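K.L.:
sharing a model prediction with you, sequence too.
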Amino acid sequence: MADLSAFPITARWPAAHPDILQLYAAPTPNGVKVSIMLEETGLAYEPHFVNIGDNESHNDAFLSLNPNGKIPAILDPNGPDGQPLGLFESGAILIYLADKTGQFLPKDAAGRYETIQWVMFQMGGIGPMFGQLGFFHKFAGKEIADKRPLERYLTETKRLLDVLEQRLTGRQFMMGDAVTIADFAIVGWVRSLVGFYDAADLVGYDKLTALSAWFDRMMARPAVQRGVEISARP
């Protein structure tokens, strides 16, 4: 049995099955990227709910694994060279799991880097912009008289959605006929934008026919359906 006692996070979230990968997450768009990937790969893992509403991602135990205090994070007892590996940043975790399992990332170099570029597109653009739009549309931003922040993030969100629409026109998935980590990176954010943030009408989602068809295909996948619920509050 693997000994994970050197990792302080396991004192706060004990591992019932320390020989398998440990996932520390919540059902946010970033959190579900990893649980979707794990469900799709079939890799054994143990999920731990991190209550970000109670600021648990900023307690000492979580910060010992991710000093940036953001979910998700993983602890793999069977990391490179058979040594335990702690890892944070959802994009990095997706790439790591793809390399570990040999799944959902093209083997050829050109396809690999093209896929990674779309993961970075999500990390650097979709995530921050959709999140800010959601804040100013649904949450405290409503109380701000100056509407320029909402307009700024709405304009940029629409632009990013147009990029996705163009990319997915004539394609089943972001890289063509095969689903990849690029799809797993993006699907949770689109789900939150049109669902949790209630911004479908605001961004003109119904007009994005290629994107909406892709989203429906993704959400019809049983592993995606499981993945978006895995890290939900117990």
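P.N.:
Done, it's in. Keep in mind it's a predicted model, so treat the numbers as computed, not measured.

K.L.:
hey, let's count contacts and neighbours off CA atoms from now on
P.N.:
OK.

K.L.:
pull up the gap between residue 128 and residue 64, please.
P.N.:
25 Å (CA to CA, to the nearest Å).

K.L.:
again but with residue 151, I slipped
P.N.:
38 Å.

K.L.:
for residue 192, same thing?
P.N.:
29 Å.

K.L.:
between the two, who's got more neighbours?
P.N.:
residue 192 (18 against 15; other CA atoms under 10 Å).

K.L.:
surely the more buried one and residue 31 touch.
P.N.:
No. Between residue 192 and residue 31 there is no contact, the gap being 11.9 Å when judged by CA atoms under 8 Å.

K.L.:
what kind of secondary structure is residue 48 in?
P.N.:
strand (DSSP: H, G, I helix; E, B strand; the rest coil).

K.L.:
for it, list the residues it contacts.
P.N.:
13, 22, 23, 24, 25, 231 (CA atoms under 8 Å, 6 or more residues apart in numbering).

K.L.:
may I ask which of those has the most neighbours?
P.N.:
Of those, with other CA under 10 Å as the count, residue 25 tops at 28 neighbours.

K.L.:
which residue packs closest to that residue, ignoring adjacent ones?
P.N.:
residue 72 (4.5 Å; CA to CA, 6 or more residues apart in numbering).

K.L.:
same thing with residue 75?
P.N.:
Per CA to CA, 6+ apart, closest to residue 75 is residue 86, 4.3 Å.

K.L.:
take this one as well and set it beside the first:
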Amino acid sequence: MIDLYSWATPNGHKIHIMLEETGLPYRLHKVDISRGDQFRPEYLAVNPNSKIPAIVDHDTPDGKPLAVFESGAILIYLAEKSGKFLPADKHRRYDVLQWLMFQMASIGPMYGQAWHFRSVAPERIPYAVDRYTNEVTRLLRVMEQRLKDSAYLGDSEFSIADIAAWPWVKGSEKYGQDMRDFPHVVKWIAKIAERPAVQRGLNALAKAA
């Protein structure tokens, strides 16, 4: 059994979706970041960086519980555990991994900064708004070019690269983007949204105790 500690954010949804897609058994524990649950000592014992998500896998080969934090690391761990969504072939594997890192290093941070300066910063700073909004536009252009030539972001098949990027990119209008400029990205968003496991992942927290 896997204990998942999470909340309704793009990074949390990555792992909800991955667990639903793989079918691995899990228990979902809500970490309400609006109340500061991520700073509680019992959670810091799992993730010393006080962010969500994190997992503890109790079903390991040596029988010792294994804690993993950082959503990209969790996706790789679950892909290797389940044998799904990360190809074994070296060339295809690194296609997926490089696009996973593209999400971790670029999409997540830039979308996060764009959201902050556009929506929640106490002072509206035009330079910051323009800088991060324009960077989100640039990243969407990179994705658009990729998705012209590939059915999915990291490979010809659905993978952890798609699972990582989709929860961020699906709401790009909120980050000041005109999605009419990115028709291949829009098609990719819609295709993934139709997957039953993705729909279950988005609703996982509503069903948790």
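P.N.:
Alright, I've got the coordinates. What you see is a predicted model, and the numbers here were worked out from it, not measured in a lab.

K.L.:
if we can go back for a sec, burial of the counterpart of the residue nearest to residue 75 of the first structure in the second structure, as a residue count?
P.N.:
Aligned counterpart of residue 86 of the first structure in the second structure: residue 67 (TM-score structural alignment). By the criterion of other CA under 10 Å, residue 67 of the second structure has 17 neighbours.

K.L.:
any idea which element residue 67 of the second structure lies in?
P.N.:
Assessed by DSSP states H and E, residue 67 of the second structure sits inside strand 66-69.

K.L.:
what residues of that strand count as buried?
P.N.:
By 16 or more other CA atoms under 10 Å, the buried positions in strand 66-69 of the second structure come out as 67, 68, 69.

K.L.:
what do you get for stretch 197-205 of the second structure?
P.N.:
Applying 16+ other CA under 10 Å to stretch 197-205 of the second structure flags 197, 198, 200, 201, 202, 204, 205 as buried.

K.L.:
how about the helices in the first structure?
P.N.:
9-12, 29-41, 60-63, 90-101, 109-121, 127-138, 148-168, 181-191, 200-203, 209-219, 222-230 (DSSP state H).

K.L.:
which one, of the ones you listed, ends up nearest to residue 175 of the first structure?
P.N.:
helix 109-121 (6.8 Å; CA to CA).

K.L.:
just want the angle from the closest one to helix 127-138.
P.N.:
Using axes from the mean of the first three to the mean of the last three CA atoms, to 10 degrees, the inter-axis angle of helix 109-121 of the first structure relative to helix 127-138 is 30 degrees.

K.L.:
tell me the residues of the second structure aligned with helix 109-121 of the first structure.
P.N.:
Going by TM-score structural alignment, helix 109-121 of the first structure sits over residues 90-102 in the second structure.

K.L.:
quick check: buried residues in stretch 112-122 of the second structure?
P.N.:
Buried residues in stretch 112-122 of the second structure (16+ other CA under 10 Å): 112, 113, 114, 115, 116, 117, 118.

K.L.:
could you check how far it is from the centre of its chain?
P.N.:
19 Å (CA atoms, centre = their mean, to the nearest Å).

K.L.:
contacts for it, please.
P.N.:
For stretch 112-122 of the second structure, using CA under 8 Å, 6+ apart, the contacting residues are 124, 125, 128, 129, 132, 133, 136, 174, 175.

K.L.:
first-to-last residue distance for that stretch?
P.N.:
16 Å.

K.L.:
could you dump the helices of the first structure to TSV with distance to residue 81 of the first structure?
P.N.:
Compiled in TSV, the helices of the first structure are given as follows (distance: least, CA to CA, whole Å):
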stretch	distance to residue 81 of the first structure
helix 9-12	21
helix 29-41	21
helix 60-63	25
helix 90-101	12
helix 109-121	23
helix 127-138	33
helix 148-168	38
helix 181-191	24
helix 200-203	46
helix 209-219	34
helix 222-230	28
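
K.L.:
how about those, which one is nearest residue 49 of the first structure?
P.N.:
helix 222-230 (8.9 Å).

K.L.:
counterpart of residue 204 of the first structure over in the second structure?
P.N.:
Using TM-score structural alignment, residue 204 of the first structure sits opposite residue 178 in the second structure.

K.L.:
next: residue 213 of the first structure.
P.N.:
Residue 213 of the first structure maps onto residue 187 in the second structure, by TM-score structural alignment.

K.L.:
make TSV out of the buried residues of strand 66-69 of the second structure and add distance to residue 27 of the second structure.
P.N.:
Formatted as TSV, the buried residues of strand 66-69 of the second structure follow (distance: CA to CA, whole Å):
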residue	distance to residue 27 of the second structure
67	14
68	15
69	16
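
K.L.:
what sits against residue 43 of the first structure?
P.N.:
residue 101 are the contacts of residue 43 of the first structure under CA under 8 Å, 6+ apart.

K.L.:
any idea how far residue 200 of the second structure is from the alignment partner in the second structure of it?
P.N.:
Counting by TM-score structural alignment, residue 43 of the first structure lines up with residue 24 in the second structure. The gap separating residue 24 of the second structure from residue 200 of the second structure is 14 Å, by CA to CA.

K.L.:
show me what residue 154 of the first structure lines up with in the second structure.
P.N.:
Match for residue 154 of the first structure (TM-score structural alignment): residue 133.

K.L.:
just checking, its match touches residue 178?
P.N.:
No. Contact criterion CA under 8 Å: residue 133 of the second structure and residue 178 do not qualify, at 11.2 Å.

K.L.:
for these two, indicate the residue with more neighbours.
P.N.:
residue 133 (21 against 11).

K.L.:
how close does the spatially closest residue to the more buried one that is not a sequence neighbour sit to residue 152 of the second structure?
P.N.:
Excluding the flanking residues, the one nearest residue 133 of the second structure by CA to CA, 6+ apart is residue 114, at 5.5 Å. Distance of residue 114 of the second structure to residue 152 of the second structure, given as CA to CA: 25 Å.
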